[in-house]
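Trainee: got a predicted structure here, sequence first:
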Amino acid sequence: MDQEKRVLAAFALSFLMLMLWRVFFVKEPPPKPSTKPNTAVATQPASQKPAAAAVPSPPLPPTLPVVEGSKTEDIVVENDLYKVTFSTRGAVVENWILKRYRDAKEAPLDLVDDEACGKLGFPMSLKIADEALSNKLNSALYVGTPTGTALEPPVKLEFSYSDGTVQVRKVFTFEKGYDLNAEVSVVEGGHYRPVEVTWPGGFGDHSLAPAIINTYAMGVYGAIGNLTTVAQRKLSADRSVPAPLQLAGLEDRYFAGIFVPDSPDETFKLGRQTWTPTDWSGKDSDKPSPIIAQLGEEGEKPLAFRMFVGPKNLDVLRAQHPPLDSLVDFGWFALVAKPLFLGLVYIYDHWVHNYGWAIVILTLLINFAMFPLKLKSIRSAQEMQRIAPLIKSIQDKYKNVKFNDPKKGRMNEEMMNLYKEHGVNPLGGCLPMALQLPFLYGFYRVLELPIELRHAPWIWWIKDLSAPDKFHPFGFPLPILPTVMVISMFLMQKMTPMTTADPSQQRMMMFMPVIFGIMFYNFASGLVLYFLTANMVGIAQQLLINKFMPMPQAVPAPAARSK
């Protein structure tokens, strides 16, 4: 009906203009009949259109009611887990604070980088093919309407905007946990436009050093249990992820922002953004180029998705639908690492309520369980020590023989006959220790990844078991735990019999504690605590072994033949 009224009004206006032109500007014709076109128009039947209205204006697109906010306002959605601040300017997220966590500077943890987003755009910004329209919609004033309260979730927040031709609607529904449901639509000319929702400016704890951010900032996408991660520092070009897609988003070491599309046809893109920090002096010149995530709907329908924004806590992730616990990747030895982690959490929850002491107790249990293997390794080392003079005599016999000389084969044959004669397995000391390596790597993953150890204290100066031990009593870092660990390794070395008679290998073994100390200088203090505890247990075990299993008498080497 509105379209018909506009057409009739156009005809009426055209006819009125024609009559006014005739009255004021056209002279009266002579009385005789005339064949001029203007008199012909006057004598047309009433059912025909006037000549001036023969080319009407094209039909206009449907006019939408204008919906626009009057001023920039903040709308806060808050519960005991988070505080999310939306702005009616663009209907975007300005802050996403996780209330139970602190950043590296002990401030409330905000997953949105204000400085970067101020230049690159804020989370929940829109992107469509028309860049000018995208900019307009991301800077427009929306009308925000919240319903519900934190005490009675869900909390629904609806943003609306229309300039008369384009209509935008964003609806966010927050549940009890860290997840929300969202629906976004852009309508123009009576049709849905393809639209993308973006999270620009990076994600995670932005108070960390740039090198750490670059190490742990990731894009992630794929199917449940089969995720692909892309490190921020390795993302050299934009990457589009083909459908179908179960989840996609951004993560760092401890937190994740994950889109879960309602439709498998929705698209996902990852990209890098560049920006210049406010401190133009170059102080922050190594600021990382943040990663941007874009979830899109290419069909003519609203973009609908669920989103998880929160900690990578296994219990929290398992409670999601679908479960997101695959975001915590324990690596190749997950079969070992996961039970170790669950054991650590159990000890913390039911026994000591301190993750430092939980690490100590779990290390004791592991070492007691592995003691039979260690005992076998020590017995093998003692046997090797017993026949060391015989081994050395064979090595001296062939010491001048070149490596590629066939006589070297005879030396190896004599060595094997010696092992067989005395019932010694040359790998007997290595194999039991090698079986412990999966536990070592598994414990490394347990102490490196889970958020449970983030900012978890132990005693005195150890305030964060996930960070290196850097005690500052004199104004410079003093790594107490790594230093004590190196000393304990030297003690163990002195108490444990050497399995080799080769002087070069013995010298290398003597330097191993120093090498480990350098390696562990920047490792998480929780991991160093594990090694230190294991060494102290090893020293105690070695004392008992030396007391009750004394070193056997060495077999004397045969007398050298006289020339």
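Mentor: Arrived safely. Numbering: from 1, shown residues only.
Trainee: please count neighbours and contacts with C-alpha atoms only from this point.
Mentor: Fine.
Trainee: right, and Phe122 touches Val197 too?
Mentor: No: using Cα atoms under 8 Å, Phe122 is not in contact with Val197; the gap is 10.5 Å.
Trainee: which one of the two has more residues nearby?
Mentor: Phe122 (27 against 20; other Cα atoms under 10 Å).
Trainee: and the more buried one, what helix or strand is that in?
Mentor: Using DSSP states H and E, Phe122 sits within no helix or strand.
Trainee: now do Asn181
Mentor: Assigned by DSSP H and E, Asn181 belongs to strand 179-188.
Trainee: helices or strands up against that strand?
Mentor: Strand 179-188 sits against strand 166-174, strand 195-199, strand 303-311, with contacts defined as 3 or more Cα pairs under 8 Å, 6 or more residues apart in numbering; DSSP states H and E.
Trainee: now for the last one, which elements pack on it?
Mentor: Packing contacts for strand 303-311, counted by 3+ Cα pairs under 8 Å, 6+ apart, involve strand 179-188, strand 255-261.
Trainee: most tightly packed of those?
Mentor: With neighbours defined as mean count of other Cα atoms under 10 Å, the helices and strands packed on strand 303-311 peak in mean count at strand 255-261, which reaches a mean of 24.
Trainee: before we move on, what SS does Gly475 have?
Mentor: coil (DSSP: H, G, I helix; E, B strand; the rest coil).
Trainee: how many neighbours does it have?
Mentor: For Gly475, the tally of surrounding residues (other Cα under 10 Å) stands at 7.
Trainee: distance-wise, check it relative to Ile459.
Mentor: 20 Å (Cα to Cα, to the nearest Å).
Trainee: for comparison:
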Amino acid sequence: MDDKRNLIAAILLSVAILLGWNFVSAQFFPTPAKPDVTTTVAGANGTPATTPAAQGQPSALPTATAPAAPATQAIRPVEAALAEGNRVPIETPALAGSINLVGARIDDITLTKYRQTIKKDSPPVRLFAPGGTKAAYFASIGWSAQGIAVPNASTVWTATGSKLTPTSPVTLSWANTTGQTFRIEYSIDANYLITAKQTIANSGAAPVSASSFALIDRLGKPTDPHEVDSWTIHVGPTGYLDGKSVFDTDYDDLEEAPNRTVRYNAAGWLGFTDKYWLAAIVPAKGERVTAAISSPSANNYQTLFARDFAQVGPGQQITTTSRIFAGAKEVEVLESYQDKLGITRLSNAIDWGWFEFFAVPIFKLLHWLFLQVGNFGVAIMALTLIIRLLMFPIANRQFSSMAQMRVVQPKMKALQERFKDDKPKMQQELMKLYKDEKINPLAGCLPILIQIPIFYALYKVLMLAIEMRHQPFILWIKDLSAPDPLHILNLFGLLPFTPPSILAIGVMAVILGVTMWLQFRLNPAPADPVQAQVFKIMPWLFMFIMAPFAAGLLLYWITNNILSIAQQQWMYRKFPALKAQAAT
């Protein structure tokens, strides 16, 4: 009767895990919805209800007189907005786009090294798009002043230079009617950093008080399911603000904040992060600025930093420097800007999570292996082998402990029977037995505990590192950062439907279940019948649980299972007592 009760309990527990995991994983471990996603950032499907009238103008800082806001615009296609002219092209090895001379906005950026999907004819990822389009997203710099006219979103600038490239800067200029001239000298490197030198020159008869600012304006939230902010992956406003990296502010927080604004007294950088992309504004190194993240109106979000107002006397000028990052969150590029240019904690734009100290070395080793072998799948398998070799002494101790535990099991049962009515005495005698036999009963748990940060770190690497995005393995696995695209229930795509995520069992998930089942079969049977039943069901539970995860994560687990089976066979030869117990 007890065995049947235990079996029923194990089955109910397994069903609860199976049904509950789908909800838990959706909340805490999101996975890509399709194998070839990551669509254009600025080309999301959601259309805002209205275009904010003041989009592109500072909503929170500075506090001086704000420039006039442009009239409300109708929603236009990106192509139509770009065809209106008044633009200076941008061309680098990593970027293409243009600067809009109306408003001096950087509002046209595509990332030429990255495609929207895995298809060869897929267009490049668009990061920035002009105002008035579905998901307008751009960077702008400007001035606020007291008593004089300053450039605004409607100002038409004059350009010196025909194209912005790493070897050819471009200068924009505009003058008001009271003797003040404003200049912006744009330069760009070979990656993703644009530098803007802002100069206000006063040729008037009286001093003026002015403040320069930089902002990023974004219309609409990301609509792709894998671009939603979650417990493990931060998407939304971010930065290094008031001495710490900001991961706890999302779009909803801005809408609910007092005055729809969150202010900061110091800023190393701030902007918006997507899963793979970042747009950020950066003041000069060591410069004192104040910053704000705000939602000027519904569905419109802005990050901004501003400098203190300064007096510009007649015949004087003031120059300030702002930097704009617009590109992919490549680890080496972010770290180079952090180390060489002093942009504090820019690499934290990648939300590595609790195990950053472990995830970053895992990524760097994995990326180095990829550079050696040329295939990320093979690199993952090599990484798994290295981890297993490093853990071999621990696993050896685990198997040795298991063998010793099986050998002394008759003595343990005798003690448990002898002192069944005196639990403290039983525990005391068991601890004495462990000490006399030199057994560590917790040794078997150590490899499992070590695997937890390894698994989580690899999960973060596969989900966040753009170096993994769209990387193929072999045969049907065209993107290791996405789930297995071949589902058994729709006959590998032959039937015209997509199974629900809880039943989307792919080929790799089945291989995972089989290898885990073989691994468990080699283990000695647990003495507890409930544990024995759970272990029988666990491989097939994990087959369902892991099916929606990235194929690269399944490949790691499958390789780990195969290496564990080989290691167990070797250990059985070394510890015959363990093999004999497994056979019985």
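Mentor: That came through fine. Predicted model, so just to flag it, every value in this text is computed and none were measured.
Trainee: circling back to that earlier point, of all the helices and strands packed on strand 179-188 of structure 1, which one is nearest Val93 of structure 1?
Mentor: strand 195-199 (9.4 Å; Cα to Cα).
Trainee: once aligned to structure 2, how far is the closest one on average?
Mentor: Comparison of strand 195-199 of structure 1 with structure 2 after fitting gives an average deviation of 2.5 Å (mean Cα distance after the TM-score superposition for structure 1).
Trainee: residues in contact with the residue nearest to the spatial centre of structure 2?
Mentor: In structure 2, the residue lying closest to the centroid (Cα atoms, centre = their mean) is Leu464, at 3.8 Å. Residues in contact with Leu464 of structure 2, defined by Cα atoms under 8 Å, 6 or more residues apart in numbering, are 233, 275-276, 350-352.
Trainee: alignment lookup: it to structure 1.
Mentor: Here Leu464 of structure 2 is matched to Leu449 in structure 1, going by TM-score structural alignment.
Trainee: residue range in structure 1 corresponding to stretch 99-109 of structure 2, please.
Mentor: Aligned using TM-score structural alignment, stretch 99-109 of structure 2 spans residues 86-96 in structure 1.
Trainee: so how far is that stretch off the chain centroid?
Mentor: 23 Å (Cα atoms, centre = their mean, to the nearest Å).
Trainee: for it, give me every contacting residue.
Mentor: So stretch 86-96 of structure 1 is contacted by 69, 71-76, 82-85, 110-112, 114, 122-125, 137-144, 159, 170 (Cα under 8 Å, 6+ apart).
Trainee: in the stretch 401-550 of structure 2, which spans are helices?
Mentor: Here the stretch 401-550 of structure 2 has its helices, by DSSP state H, counting those that start in this stretch, at 409-418, 423-437, 446-464, 507-522, 529-546.
Trainee: mind putting these into JSON lines with distance to Thr167 of structure 2?
Mentor: Below are these laid out as JSON lines (distance: least, Cα to Cα, whole Å):
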{"stretch": "helix 409-418", "distance to Thr167 of structure 2": "76"}
{"stretch": "helix 423-437", "distance to Thr167 of structure 2": "72"}
{"stretch": "helix 446-464", "distance to Thr167 of structure 2": "32"}
{"stretch": "helix 507-522", "distance to Thr167 of structure 2": "48"}
{"stretch": "helix 529-546", "distance to Thr167 of structure 2": "49"}
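Trainee: just so I know, which of these lies nearest Trp269 of structure 2?
Mentor: helix 446-464 (20.3 Å).
Trainee: after superposition, how close is the closest one to structure 1?
Mentor: Looks like 3.4 Å for helix 446-464 of structure 2 (mean Cα distance after the TM-score superposition for structure 1).
Trainee: give the buried subset of the contacts of stretch 86-96 of structure 1 as a ChimeraX selection command.
Mentor: Filtering the contacts of stretch 86-96 of structure 1 down to the buried ones (16 or more other Cα atoms under 10 Å) takes a single ChimeraX command:
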select :69,73,74,75,76,82,83,84,85,110,111,112,114,122,123,124,125,137,138,140,141,142,143,144,159,170
